[in-house]
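> return a 3D structure for these sequence lines:
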Amino acid sequence: MIFDLISLAVAVLWDVSLGEPSNAVHPVCWMGSFVDFLWRKRPGRCLFPYGCLIVLSGISLVMVVVSAVYSLSLVFSLPISVWFLKGTFSLSGLLEAGGSIDRALKSGDLSRGRRLLGYHLVSRDTSKLSSSEVAGAAIESLAENFGDGLVAPLFFFALFGLPGALVYRFVNTCDSMLGYRGGDFESGGKFAARLDDLLNWIPSRLASLLILAGAAIVGANWRGGAISALRDHGRTSSPNAGWPMAAMAGVLSVVLDKRGVYRLNLSGRRPVSKDLREAMSILMVAQGLALALFFMWICAGAL
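Take a look at the predicted model:
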């Protein structure tokens, strides 16, 4: 447990001081390359078992790698563990992405805001989004990514150590690459999508509570966020993403929508760049609360 505490503390310091590792050495990029390689080798049939094989083979590989790391002397195992752990979560990167979009909208450069939104946060077509839609999409993506980009990996790290964080991140990577409807993804990515839903069930709800707590600390409308989360979390196709997004929509008193897909907090007003800035302030506090929670959890396990 002391090893895990030190690993987490150094990984957090790395994040806030150095940011993300380059793609060439980023563990998640390696995971993505592994998934992409196997997916390009997919057969013409039996895609569901093949998708299961991709997920389970990756999990097995993670366990082998972590076992090898733990077998090394402390002088090697600690820095390698820190590097792996840092790759599973993001603190500063999330806020930097939101900040770059906010600056573009404040300057009136909608085209740049659309490009940054598509580059950093969403996979949807951003070319025709209005300024309000860009701000709203950034807000909802930041809220959702707070759950699966920070709370979830650290939740599994607190439970199972580095193997838990890496296995979660691998499953989440599989879902982000394969968990789509239509074509080969319908069958090939189903196992990854369902397993990711299961793993995110508790973290997504915990993320919404942390957003509400952060809102209460900064004096935002946390009660409205609680009402919106309880009422609207089921409007999204994901059983989990709606919780932090609906909570943030209610906290900001804005409506968050994705054209033809969902609308959260229908009574809210259209979001503007100021709401994006407020969302980032709330998330910064929520991040601090999340880190405090997981540090205390790991400390309690060490006693």
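> make it CA atoms for all contacts and neighbour counts henceforth
OK.
> quick check: next helix or strand after the helix or strand harbouring residue 61?
Using DSSP states H and E, residue 61 sits within helix 47-70. Where DSSP H and E defines the elements, the next helix or strand beyond helix 47-70 is helix 74-88.
> please pull up the helix or strand immediately following that next one.
helix 92-106.
> and that next one, how far from the chain's centre?
How far helix 92-106 lies from its chain's middle: 16 Å, per C-alpha atoms, centre = their mean, to the nearest Å.
> what ranges does the stretch 201-303 of the chain have for its strands?
For the stretch 201-303 of the chain, the strands defined by DSSP state E, counting those that start in this stretch occupy 256-258, 262-264.
> hang on, the earlier thing: flag every buried residue along the helix holding residue 61.
By neighbour count on 16 or more other C-alpha atoms under 10 Å, the buried set for helix 47-70 is 47-48, 50-52, 54-56, 58-59, 62-63, 66, 69.
> and of these, the nearest to residue 127?
Ranked by distance to residue 127 (C-alpha to C-alpha), the buried residues of helix 47-70 are led by residue 51 at 32.3 Å.
> which helix runs longest in the protein?
The longest helix of the chain (DSSP state H) is helix 273-302.
> got the angle for that helix vs helix 92-106?
Here helix 273-302 points in a direction 170 degrees away from that of helix 92-106 (axes from the mean of the first three to the mean of the last three C-alpha atoms, to 10 degrees).
> and the gap between residue 104 and residue 252?
The spacing between residue 104 and residue 252, counted by C-alpha to C-alpha, to the nearest Å, is 21 Å.
> the two: which is more packed in?
Legend: neighbour count by other C-alpha atoms under 10 Å for residue 104 and residue 252, higher for residue 252 (25 against 19).
> how close does that one sit to residue 131?
With C-alpha to C-alpha as the criterion, residue 252 and residue 131 are 17 Å apart.
> by contact count, what packs against the helix holding residue 61?
Judged by 3 or more C-alpha pairs under 8 Å, 6 or more residues apart in numbering; DSSP states H and E, helix 47-70 is in contact with helix 27-40, helix 74-88, helix 162-178, helix 185-188, helix 190-199.
> nearest to residue 218, out of these?
helix 74-88 (27.7 Å).
> list the buried ones in the closest one?
So for helix 74-88, counting by 16+ other C-alpha under 10 Å, buried means 77, 78, 80, 81, 82, 83, 84, 85, 86, 87, 88.
> export these as a markdown table, with columns for distance to residue 273.
As requested, the buried residues of helix 74-88 are exported to a markdown table (distance: C-alpha to C-alpha, whole Å):
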| residue | distance to residue 273 |
| --- | --- |
| 77 | 44 |
| 78 | 41 |
| 80 | 39 |
| 81 | 38 |
| 82 | 35 |
| 83 | 34 |
| 84 | 34 |
| 85 | 33 |
| 86 | 30 |
| 87 | 29 |
| 88 | 29 |
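> show me how far stretch 1-9 is from its chain's centre.
Relative to its parent chain, stretch 1-9 has a centroid offset of 22 Å by C-alpha atoms, centre = their mean.
> I have a second one here; can you model it like the first so I can compare?
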Amino acid sequence: MTTATALLALAIEASAGYPDPLFRRVGHPVTWAGALISALDKRLNLEGDSFALRRAKGIAALVALAATALVAGSLIDSVALSLPYGWIALAVLSSSLLAQRSLYAHVADVARGLSRSLDDGRQEVGKIVGRDVSLLDEAGVARAAIESLAENFSDGVVAPALFLALFGLPGALLYKAVNTADSMIGHRSPRYLAFGWAAARCDDVFNLIPARMAAGLIVAAAWATGASAQGAYETALRDASKHASPNAGWPEAAMAGALGLSLGGPRSYHELEISGATLGTGRREATADDIFRGLTIYKAALAVLWLIIVVGALAGAR
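This is a model prediction of the structure:
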């Protein structure tokens, strides 16, 4: 049943997304988790505490967040499945944890903006990346968009879909809560090096399989669309480990190889310079056309993901 729910949730999100009026009225599961994380951060992450105590409090905060997600997911799951056709309602709710449609739309907006002007491209890419975009040239904007597309394909689509298919709504909510915590407090900054340690490590573990699965899907999609499947495969194997993250390098390197680009490299986060490794040995001069090519691969990778879940749903129905 969980694979069928995941498949229907993917279909609902792909066709409707998360309606803006609903977001404005009630928010989103990510914003709810973010509010809880912010409250825990404000109450527990005190500068006067020792490093060890702040790390212990960070572990406690993550446990509280995870327990909240699991309890909420289990309650919703039990209520929904007690109703006639409740699994359909469950799929509607679960679709909010997926980001196929919104990811495509945001990245396509960057490509269209960059096709108009560099300033428009910078404005659009600034909505989806945390780096300082004010100094990016055309190639830098394009690379940032493609990197975001690849990384978010993994943790915004593949991972929540996989957790949903395997563990139902409680598992998907747990994943989303941990992933949100990592994005908010899992930084190696003075404030979060201790407090965010547990969130960062847990997110690394949760994404070990999804990130590698996302890279495999990109390889398959490259073959299906006429891009370089061999380049995607070889670049992922060779360069993924160069990335600072144990997971993000896999889909990014695969996408770089598929498109014949060199992604990553130095970048700026508001006066903080990051000397990132380069992934791929192709062109650095990425363009709006390369973003569109990446989106074509992304759509094909989604189709392969859907096919895998269809097979899982059919196997589970036997």
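> thinking again about what came up before, in TSV: the strands of the stretch 201-303 of structure 1, plus distance to residue 228 of structure 1 and mean neighbour count.
Listed next are the strands of the stretch 201-303 of structure 1 as TSV, based on distance: least, C-alpha to C-alpha, whole Å; neighbours: other C-alpha atoms under 10 Å:
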stretch	distance to residue 228 of structure 1	mean neighbour count
strand 256-258	11	20
strand 262-264	8	19
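> with distance to residue 279 of structure 1 added, can I get those strands in a markdown table?
Shown next, in a markdown table, are the strands of the stretch 201-303 of structure 1 (distance: least, C-alpha to C-alpha, whole Å):
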| stretch | distance to residue 279 of structure 1 |
| --- | --- |
| strand 256-258 | 12 |
| strand 262-264 | 15 |
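> quick one: map residue 152 of structure 1 onto structure 2.
Per TM-score structural alignment, the equivalent position to residue 152 of structure 1 in structure 2 is residue 159.
> next up, the contacts around that match.
Listed by C-alpha atoms under 8 Å, 6 or more residues apart in numbering, the contact set of residue 159 of structure 2 reads 175, 207, 210, 211.
> pretty sure the last one is touching residue 152, no?
By that I understand residue 211 of structure 2. No: taking contacts as C-alpha atoms under 8 Å, residue 211 of structure 2 lies outside contact range of residue 152: 9.8 Å.
> quick one, what contacts the nearest residue to residue 86 of structure 2 once chain neighbours are set aside?
Excluding the flanking residues, the one nearest residue 86 of structure 2 by C-alpha to C-alpha, 6 or more residues apart in numbering is residue 80, at 4.6 Å. Contacts for residue 80 of structure 2 (C-alpha under 8 Å, 6+ apart) come out as 86, 87, 89, 90.
> separation between the first one and residue 312 of structure 2?
Spatial separation of residue 86 of structure 2 from residue 312 of structure 2 under the definition C-alpha to C-alpha is 20 Å.
> thinking again about what came up before, quick one: whichever helix or strand the match of residue 152 of structure 1 is part of to chain centroid distance?
If you go by DSSP H and E, residue 159 of structure 2 is part of helix 159-185. How far helix 159-185 of structure 2 lies from its chain's middle: 10 Å, per C-alpha atoms, centre = their mean.
> buried sites along that helix?
159-166, 168-182, 184-185.
> check the mean deviation of that helix from structure 1.
With mean C-alpha distance after the TM-score superposition for structure 1, helix 159-185 of structure 2 departs from structure 1 by a mean of 1.0 Å once superposed.
> look up how far residue 82 of structure 1 lies from the closest residue to residue 154 of structure 1 other than its chain neighbours.
Spatial nearest neighbour of residue 154 of structure 1, chain neighbours left out: residue 165 (6.4 Å); criterion: C-alpha to C-alpha, 6+ apart. Note on residue 165 of structure 1: its distance to residue 82 of structure 1, by C-alpha to C-alpha, is 12 Å.
> sorry, back to before: the residue nearest to residue 154 of structure 1 against residue 153, yeah?
Yes: at 4.7 Å, residue 165 of structure 1 and residue 153 qualify as touching, with contact defined as C-alpha under 8 Å.
> can you list residues touching both of these two?
Common neighbours of residue 165 of structure 1 and residue 153, using C-alpha under 8 Å, 6+ apart, are residue 88.
> ok, the alignment partner in structure 2 of residue 248 of structure 1 to residue 280 of structure 2 distance?
Matched to structure 2 by TM-score structural alignment, residue 248 of structure 1 sits across from residue 255. Distance, residue 255 of structure 2 to residue 280 of structure 2, by C-alpha to C-alpha: 9 Å.
> what does residue 269 of structure 2 give?
From residue 269 of structure 2 over to residue 280 of structure 2 the distance is 22 Å, taken as C-alpha to C-alpha.
> before we move on, what about residue 274 of structure 2?
In this view, residue 274 of structure 2 and residue 280 of structure 2 are 18 Å apart by C-alpha to C-alpha.
> those two: which is more packed in?
The neighbour count for residue 274 of structure 2 versus residue 280, taken as other C-alpha under 10 Å, is higher for residue 280 (28 against 12).
> residue in structure 1 paired with the more buried one?
Under the alignment (TM-score structural alignment), residue 280 of structure 2 pairs with residue 265 of structure 1.
> just give me the match in structure 2 for residue 192 of structure 1.
In structure 2, the residue matched to residue 192 of structure 1 (TM-score structural alignment) is residue 199.
> quick one: contacts for its match?
By C-alpha under 8 Å, 6+ apart, the contact set of residue 199 of structure 2 is 58, 59, 62, 178, 179, 181, 182, 185, 186.
> go again with 10 Å.
58-59, 61-63, 177-187 (C-alpha atoms under 10 Å, 6 or more residues apart in numbering).
> could you do residue 149 of structure 1 as well?
Contacts of residue 149 of structure 1 (C-alpha under 10 Å, 6+ apart): 88, 89, 90, 91, 94, 142, 143, 169, 172.
> tally of neighbours for the closest residue to the fourth one other than its chain neighbours?
It refers to residue 91 of structure 1. Distance criterion C-alpha to C-alpha, 6+ apart; nearest residue to residue 91 of structure 1, sequence neighbours excluded, is residue 15 at 6.5 Å. Using other C-alpha under 10 Å, residue 15 of structure 1 has 18 neighbouring residues.
> any idea how far residue 15 of structure 1 is from residue 104 of structure 1?
Counting by C-alpha to C-alpha - residue 15 of structure 1 and residue 104 of structure 1 are separated by 24 Å.
> and residue 136 of structure 1, by the same measure?
Look at residue 136 of structure 1 and residue 104 of structure 1: by C-alpha to C-alpha, they are 14 Å apart.
> hmm, back to that, show me which pair in the contacts of residue 199 of structure 2 is furthest apart.
63 and 187 (18.2 Å).
> so who does the alignment partner in structure 2 of residue 53 of structure 1 touch?
By TM-score structural alignment, residue 53 of structure 1 lines up with residue 60 in structure 2. Residue 60 of structure 2 makes contacts with 40, 44, 54, 66, 195, 198, as judged by C-alpha under 10 Å, 6+ apart.
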